[in-house]
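J.: dropping the sequence and predicted coords here.
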Amino acid sequence: MYIKRILLFIVLAGLVVGGIFSYIVYNAVLSPNTSFNNEEAFVFISSDADFVEVKKQVEPLLENVETFEQIAKRKGYVANVKAGKYAIKKGMNNNEIINSLRANNIPVNVSFNNQETIADLAGRIAAQIEPDSATLLAAFNDGSFIKDKGFTEETKLAMYIPNSYEFFWNTDSEEFRERMAKEYSRFWNDERLKKAEAQGLNPEEVVTLASLVHKETAKVDERPKVAGLYLNRLKRGMLLQADPTVIYALKKNSNDFNLVIKRVLYKDLELDSPYNTYKYAGLPPGPIAMPDISAIDAVLNPEKHDYLYFVANVENFGYHKFAKTLAQHNRNKVQYIQWINAQKINR
């Protein structure tokens, strides 16, 4: 009888201990362990991060960081941290959190448009993925890479077709530029290549001309007309005489691309620069900015007309007045000069 009581006590004690252990395991593994009110929070784990860094990032998001660490050790995550962007959803338990951090690297949308220089592009991209702007700029300016992809120092910006692309946040600078080279090749499909050839241009020349069109007018519906005008000038062997190229030349010459120039002066037209299309015939050596796709498509699908001149339309701001003859252009130009003088815009 005494032995039976002892055995019963041992069994009951075991059940109590087992219950306590199960409760502890449940709390550590299966009970919710988030402390934020939003539906989800995001964690960005850098390529050189260890578990200490991960723990520091997730601690503000958790009710109990100690149980998180226990489960991380049991699941082998402590020694197997993976870089990337990860989501922790409200109400997740430690097991789910660790599983998410191990396997659910979330892509990010990387977008860019209208960057004037390769340095501007590097800064824009650095704000969206892990590499910093200096690392990206070094990769973009790598002479071997530029040459291997068929570009020059002057045309390298043309490789980056503005759009929105899906990347993993921890994509490195070399992977990013390689992806952009592939996107460039994909963009220049047979149809676009044939259209470029029909205009007597190669893809880099199309992008260069598109950068002038882009800078001349922000009105997408006017871009095919402007593109047609510049193509008319090229075919006639005329100087393009594009003010944006002079502005770019002035900025490049001063090594200050933050320079604000609202008015091109006659003295500026004398600047000796291959980008000065008042002085040098044909296209400039490369794009003066990153044109968006609407400007590129405007060059590939230009409006057919006989216009050779244009000037800002002060009666319909943002648009231009077009002319077929210099005499007509000079009449249009008078109104613009009167307006800009009235605004006292001297530079």
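T.: It's in. Nothing here was measured: the structure is a model prediction, and the numbers come from that model. Numbers count the residues shown, from 1 in each chain.
J.: rest of the way, CA atoms for contacts and neighbours
T.: Noted.
J.: so which residues of the stretch 201-347 of the chain form helices?
T.: All helices of the stretch 201-347 of the chain, identified by DSSP state H, counting those that start in this stretch, fall at 203-216, 223-236, 243-254, 293-300, 326-342.
J.: could you list the buried residues of the last one?
T.: Under the neighbour-count criterion of 16 or more other Cα atoms under 10 Å, helix 326-342 has 329, 332, 333, 336 buried.
J.: below is structure B, check it against A:
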Amino acid sequence: MLKKFLYFFGFVLLIVLGGGFYGYSQLNQLIEKPLNSTTEQFIVIEKGTSSQKLAQQLHSLGIISENEASLLPYIVRLHPEFSRFKAGVYAIENIQNLGELLAHFNSGKEVQLTLQFIEGKTFKVWREQLSKAKFLNQTLADKSETEIATLLGLEHEKLEGWLSPDTYRYVPYSDDLDVLKRAYQKQQKDLEQAWQNRAENLPLKTPYEMLILASIVEKETGVAKERPQVASVFINRLRNGWKLQTDPTVIYGMGDRYDGNIRKKDLTEPTAYNTYVIDGLPPTPIAMPSMASLKAVSQPDSTPYFYFVADGTGGHKFSRTLDEHNRAVQEWIQIEKKQKSEKK
């Protein structure tokens, strides 16, 4: 009887071990099975997510089957290194199988999307760009510029100039306001740094005036090494009580009426931004200035220049007197005519 019992016990044990090995093999095969996913698919893991909840979530998204979802908690028990899910938003792109996906959820490496704000652009342009950003919660669509400024804690009604040009990373499903807050905080920091490091005796009374002039310098040249020279021209004009006479301010004052051309009547139109008409600086910045332009205004070159005009190479020719400037303008006109004839 004992021998029969031992044979029976051994047979049962063999079945159990065989079944266990089979189950173990099946679970490990499931770990290696390719996922059903799209390249632009994100998974939000909430704090305290259990393996059962995760299984249901992956099944509802069509990433694993119902049967695979029922087995996932056993996989996590079998592989405790997969059990420490970290809250966040995760991308599935380049994740090949369930094992890699579980390891990814344990890594805490959230997906980061990027939004690039270019220097010299206006808030209107940036706002449109922000509204089209992928996987960003649009909470500001019905807000006016003044309302957004209030949400940022800004005392001014206009946001022009107050946001720093940069590439901003964000997690999918975060709010658009969060991106603007970081851009505003960075610009505040950069402006404060430029103001504290400013040269002596600048004809600028406040950091805001520095921000306004930096936006003009930003619009006048895209050549980095020229910025301190361009800034010096405007500083010299302000010191001598001359009008700034800069076309970008005229364009900004024209708003949507600007069609790519500035006419004589536009230069004499009395808008708040027309520096051919008004004295000193316009009331607000006219674009988003970079840190480079803030530095240029903070530490302008010491030059005798009061004028500049395009030189045909992307840069400018600087002049001390009106006669020199007029000759430089004629040279530019000839260069422009030549360039146009070569294109025909």
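T.: Everything's here; your move. Treat the numbers as computed from the prediction; the structure is a model and nothing was measured.
J.: please state their TM-score.
T.: The TM-score (TM-score structural alignment, normalised by the length of the second structure) is 0.76; 320 aligned residues with a Cα RMSD of 3.7 Å.
J.: show me where the stretch 51-200 of the second structure has helices.
T.: Ranges of helices in the stretch 51-200 of the second structure, per DSSP H, counting those that start in this stretch, are 51-60, 66-78, 98-107, 123-131, 145-152, 176-196.
J.: what comes up buried for the second one?
T.: I take that to be helix 66-78 of the second structure. For helix 66-78 of the second structure, burial by neighbour count (16+ other Cα under 10 Å) applies to 68, 69, 70, 71, 72, 73, 74, 75, 76.
J.: possible to save these as a markdown table with distance to residue 36 of the second structure?
T.: Shown next, in a markdown table, are those (distance: Cα to Cα, whole Å):
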| residue | distance to residue 36 of the second structure |
| --- | --- |
| 68 | 12 |
| 69 | 13 |
| 70 | 17 |
| 71 | 17 |
| 72 | 15 |
| 73 | 19 |
| 74 | 20 |
| 75 | 18 |
| 76 | 20 |
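J.: neighbours of residue 54 of the first structure, how many?
T.: Look at residue 54 of the first structure: counted by other Cα atoms under 10 Å, it has 19 neighbours.
J.: what's the single longest helix in the first structure?
T.: Secondary structure of the first structure per DSSP state H: the longest helix is helix 2-25.
J.: how far out from the middle of the chain is it?
T.: Taking Cα atoms, centre = their mean, to the nearest Å, one finds the center of helix 2-25 of the first structure at 63 Å from the center of the full chain.
J.: which strands and helices sit next to it?
T.: Based on contacts counted as 3 or more Cα pairs under 8 Å, 6 or more residues apart in numbering; DSSP states H and E, there is no element that helix 2-25 of the first structure packs against.
J.: for the next helix or strand after it, the distance to its chain's centre please.
T.: The first helix or strand that comes after helix 2-25 of the first structure along the chain, using DSSP states H and E, is strand 40-45. Distance of strand 40-45 of the first structure from its chain centroid, counting by Cα atoms, centre = their mean, is 21 Å.
J.: next, the angle helix 51-58 makes with strand 40-45 of the first structure.
T.: Taking axes from the mean of the first three to the mean of the last three Cα atoms, to 10 degrees, one finds strand 40-45 of the first structure and helix 51-58 inclined to each other by 150 degrees.
J.: run through who's touching strand 40-45 of the first structure.
T.: 54, 57-58, 61, 82-90, 169 (Cα atoms under 8 Å, 6 or more residues apart in numbering).
J.: and stretch 157-164 of the first structure, by the same measure?
T.: For stretch 157-164 of the first structure, the external contacting residues (Cα under 8 Å, 6+ apart) are 109-114, 117-118, 151, 180-181, 183-184, 187, 204, 207-208, 286-287, 289-293.
J.: give me that answer again for 6 Å
T.: With Cα atoms under 6 Å, 6 or more residues apart in numbering as the test, stretch 157-164 of the first structure has contacts from 110, 111, 112, 113, 184, 292.
J.: most neighbours of all these, which one?
T.: Neighbour tally across the contacts of stretch 157-164 of the first structure (other Cα under 10 Å): the maximum, 21 neighbours, falls on residue 292.
J.: what's the match for that residue in the second structure?
T.: Using TM-score structural alignment to pair residues, one finds that residue 292 of the first structure aligns to residue 290 in the second structure.
J.: how close does that match sit to residue 202 of the second structure?
T.: 20 Å (Cα to Cα, to the nearest Å).
J.: how many residues are close by residue 254 of the first structure?
T.: Counted with other Cα under 10 Å, residues neighbouring residue 254 of the first structure total 10.
J.: need the contact list for residue 169 of the first structure.
T.: Counted by Cα under 6 Å, 6+ apart, residue 169 of the first structure has contacts 84, 129, 130.
J.: how much space between residue 32 of the second structure and residue 303 of the second structure?
T.: According to Cα to Cα, residue 32 of the second structure and residue 303 of the second structure sit 69 Å apart.
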